[in-house]
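A.B. asks: next input, structure requested:
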Amino acid sequence: MFKLRYKWYRLTHWEFWPMWAVYLPCIFYYFWISLKSRSFGFFKAVNPAIVHGGMTLEDKHFVNQLLPQRYRAKSFLVTSGTTHDAVENIIKENELNYPVILKPNNGCRGRNVELIRTREKGKRYLRDYGNEDLLLEEYIDFPNEIGVFYIRFPHEKKGFISGIVEKKGIMVTGDGRQTLKELVKYNLRYHAFYSEIFLDGQHNGNYIPNENEQLLVSSIGNHARGATFYDASDKISSKLTELFNEICSSVKGFHYGRFDVKFNTWEELENGENFKIIELNGAASEPTFIYDPGHSYFFAIKEIMKHWDYMYTIAKLNKQRGHHFTNIEECWKILKEFNPFLTS
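C.D. replies: Next up is the predicted model:
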């Protein structure tokens, strides 16, 4: 009975649909703006500072370096085949402490992003995923995480925030009867992540939380890894916009994308205090506030198209300034590398 309810829940909540199903209606609009720009690769001119504007699986290490260190989490490139001892030396030499984050240097939608709490888990991670370039990142222990979508037209000195998503990890509430495992396993939203959560033995699945006791079992702020996204665009303010205008003023060639940010309080964030940028994404960025459970599928489609229109306008203006579009051969290569119709 639960399996039937679970399948129905996933079917009737569009935020869990495959990526191709979400984006299918938008493809026709992409063809339209490509015709207007006379190129399927107009996105290259959106962010000249980033390879292909950030439409492909960009080099996260390179993009991180575009940001001044005072704004971002410390991060270090771990090339394919690097030994565990070498990674330990990076941690020690740069005065990092466990836990740390390890993730692919080229990746999206939370693929293989892991919170590494111990040396042993780091060793296992390298054994399983060390055959590609990785990014080692300090863990930022602020309680709040958001994605800030920032846009600036090339002929304007200041930009604007088009939306904010607030990310909440997997949290369950006890009833005094069910074990932690049962609370996750029989939760319609979290059921898909049940085996992953208890894989490393970090949580005692047999623990019975008290009634109304809340437990955070995963802090990874990615929708594909179980996080719930909420539209926090009502938090957009002049002070917050000025902060991101200040940050982006130091990043020449960046006009469009999403900053993933961890911070302590909203008030401190507006004042430019106690926050760190943990990732910057370019042209491939989604306006992820669309995944708020309260938003309809049609709202999402409208916002995706609106943001693609911003992207088209920026690319057109940047082309007038001498920047180039991606040619058809490169577009085909990107499509094969990052194809939403092959992504579940």
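
A.B. asks: going forward, measure contacts between C-alpha atoms and count neighbours the same way
C.D. replies: Fine.

A.B. asks: following the helix of greatest length in the chain, which helix or strand comes up?
C.D. replies: Looking across the chain with DSSP state H, the single longest helix is helix 297-320. Scanning forward in sequence from helix 297-320 by DSSP states H and E, the next helix or strand is helix 328-337.

A.B. asks: give me the buried positions along that next one.
C.D. replies: 331, 334 (16 or more other CA atoms under 10 Å).

A.B. asks: again, but for stretch 61-72
C.D. replies: Using 16+ other CA under 10 Å as the test for burial, stretch 61-72 gives 61, 63-64, 66-67, 71-72.

A.B. asks: now do stretch 151-169
C.D. replies: Buried residues in stretch 151-169 (16+ other CA under 10 Å): 151-154, 158-169.

A.B. asks: which residues touch the host helix or strand of Y150?
C.D. replies: Following DSSP H and E, one finds Y150 within strand 144-151. Contacts with strand 144-151, where a contact means CA atoms under 8 Å, 6 or more residues apart in numbering, come from 159-168, 221, 244, 255-265, 287-288, 310.

A.B. asks: which non-adjacent residue is nearest F76?
C.D. replies: Once flanking residues are discounted, F76 sits nearest to L136: 5.1 Å by CA to CA, 6 or more residues apart in numbering.

A.B. asks: hang on, that neighbour in a helix?
C.D. replies: No - under DSSP: H, G, I helix; E, B strand; the rest coil, L136 falls outside any helix and is assigned strand.

A.B. asks: next, count neighbours for it.
C.D. replies: 22 (other CA atoms under 10 Å).

A.B. asks: repeat that for N281.
C.D. replies: For N281, the count of nearby residues is 23 (other CA under 10 Å).

A.B. asks: to compare against the first, here's another:
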Amino acid sequence: MKKKKLPLFIVKWLSYEYWPFWLFFMPLVPWWIYLAFRARSFTYFTAANPGIEHGGVFGESKIDILKKIDSKYLPKTLFFKKLTPCEIVTQELKNLALEFPIIVKPNVGERGNEVEKVENAAALDRYIKRSKEDFIIQEFVSYDIELGVLYYRFPDSDKTGITSIVTKEFLTVTGDGKSTIRELMEYNDRARLQLESMTKRLGAALNEIIPEGEKRNLEPIGNHCRGTKFLSGMHLLNDQLVNVFDDVASGIDGFYFGRFDLKVKSVEDLYKGENIKILELNGVTSEPAHIYDPSYSLFRAYKETAENMMMMYRVSKANIKQGVKVTPVFEMARLIKTHFGREKNETVNQSMTT
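C.D. replies: Okay, here's the model as predicted:
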């Protein structure tokens, strides 16, 4: 017998992973103010990564950051200006021997907004015409393991470390030989939250009946806002892993604090620093994403987020002592206004989960 379903708004409010960004961080504002007074700057955090615009608060160019990373760690990647004709894009794909499926994403954005796995040229053309933003194309990396690793290093010492490791469990359903994909999604709260957006994207494909025991991945994009379950990967942390990211980060000019979102072929390869493909590198506002593990309490999530903020403060303060300038408050205010104006437009223009 199927269990009774809770209304979606209750599902969201019972789990802080679905709370709006501002709501989750509101209780941490006093902590941020305390750190700001210690740093004698309300924008101290922008000094964390002098090689990234405004430290990577938001609005930074993904392609500019990716260019700083050793190419051996990157998937095949191309950048295009908005509304570049699809014919030109597909020719560039051929020149790079980059085949479908591919990942397409806006050059500026976060939380998986407008990131899509594109299967063919027709779908790519639709994406380009709809998005009207500069965009990046990456090869689709088929490795099974996707991680987020939040790394730090100090400019004035050899101290380095990792404050967060998140593993990602993609949104899947398992067939029973009787139910449609839509019906299977209806009895999984995480899947139900994605049902509206997937109905718009997949349409009649949700009426397919999956054979008994078969697992079907519904969402290839590894973001919890799109149904991916984030699990703590802190058990993977050891000195060997820190050494791997020391090697990765050492060649990234002006980077001292942020999260690597990556795929890797195996855990063994991860510790060897082999078969690692970095999809993105996020800056100072990187969340310690392992806190979204469903087993975490809200108190523990706040405690570990506060600890992460302290580490970010320490790195920023060390850079300030080295002469790094912070973003002026008035400039940050303008940036915030621009960012949230963009975010509002994205909410209006794209399919959003409810």
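
A.B. asks: ok, back up a step: between the buried residues of stretch 151-169 of structure 1, which sits nearest I90 of structure 1?
C.D. replies: G169 (28.3 Å; CA to CA).

A.B. asks: residue contacts, the closest one?
C.D. replies: Contacts of G169 of structure 1 by CA under 8 Å, 6+ apart are 216-222, 226-228.

A.B. asks: next step: these restricted to strands.
C.D. replies: 216-218, 228 (DSSP state E).

A.B. asks: out of the contacts of G169 of structure 1, which are buried?
C.D. replies: 217-222, 226-228.

A.B. asks: which of the buried residues of stretch 61-72 of structure 1 lies closest to L335 of structure 1?
C.D. replies: Looking across the buried residues of stretch 61-72 of structure 1 and measuring by CA to CA, the closest to L335 of structure 1 is V63, at 20.8 Å.

A.B. asks: so the residue positioned nearest the centre of structure 2, which state does it fall into?
C.D. replies: Central residue of structure 2 (CA atoms, centre = their mean): R111, 5.2 Å from the mean position. With three-state DSSP as the basis, R111 of structure 2 sits in coil.

A.B. asks: can you map out the helices along structure 2?
C.D. replies: Ranges of helices in structure 2, per DSSP H, are 8-14, 21-25, 29-39, 62-66, 86-95, 121-131, 181-186, 189-192, 195-202, 239-250, 267-272, 298-321, 329-349.

A.B. asks: by contact count, what packs against the first one?
C.D. replies: It stands for helix 8-14 of structure 2. Judged by 3 or more CA pairs under 8 Å, 6 or more residues apart in numbering; DSSP states H and E, the packing partners of helix 8-14 of structure 2 are helix 189-192.

A.B. asks: equivalent analysis for the longest one, please.
C.D. replies: Counting contacts by 3+ CA pairs under 8 Å, 6+ apart, the secondary-structure elements packed against helix 298-321 of structure 2 are helix 29-39, strand 145-153.

A.B. asks: any idea which of the ones you listed gets closest to T46 of structure 2?
C.D. replies: Taking those one by one with CA to CA, helix 29-39 is closest: 11.6 Å.

A.B. asks: what about the closest one, distance to the chain center?
C.D. replies: 26 Å (CA atoms, centre = their mean, to the nearest Å).

A.B. asks: whereabouts in structure 1 does that helix align?
C.D. replies: Aligned by TM-score structural alignment, helix 29-39 of structure 2 corresponds to residues 27-37 of structure 1.

A.B. asks: how close does the matching stretch sit to structure 2?
C.D. replies: In the superposition with structure 2, the average deviation recorded for stretch 27-37 of structure 1 is 1.3 Å (mean CA distance after the TM-score superposition for structure 1).

A.B. asks: contacts for that stretch next, please.
C.D. replies: 40-42, 305, 308-309, 312, 316.

A.B. asks: please apply the same query to stretch 224-242 of structure 1.
C.D. replies: Residues contacting stretch 224-242 of structure 1 (CA under 8 Å, 6+ apart): 109-110, 159-170, 189-190, 193, 219-223, 269-271, 288-293.

A.B. asks: CSV for the ones in strands among the contacts of G169 of structure 1, including distance to N94 of structure 1?
C.D. replies: What follows is those, written out as CSV (distance: CA to CA, whole Å):
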residue, distance to N94 of structure 1
L216, 29
V217, 28
S218, 26
T228, 33
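
A.B. asks: can you name the residues that contact A21 of structure 1?
C.D. replies: Contact partners of A21 of structure 1, counting by CA under 8 Å, 6+ apart, are F341.

A.B. asks: cool, and the one 5 residues further on?
C.D. replies: C26 of structure 1 makes contacts with 301, 304-305, as judged by CA under 8 Å, 6+ apart.

A.B. asks: cool, and I291 of structure 2?
C.D. replies: 231-232, 300-301, 304-305.

A.B. asks: so how far is S232 of structure 2 from it?
C.D. replies: Between I291 of structure 2 and S232 of structure 2 the distance is 7 Å, computed by CA to CA, to the nearest Å.

A.B. asks: how far away is T77 of structure 2 from V89 of structure 2?
C.D. replies: For T77 of structure 2, the distance to V89 of structure 2 - CA to CA - is 12 Å.

A.B. asks: what does M332 of structure 2 give?
C.D. replies: Taken as CA to CA, the span from M332 of structure 2 to V89 of structure 2 is 35 Å.
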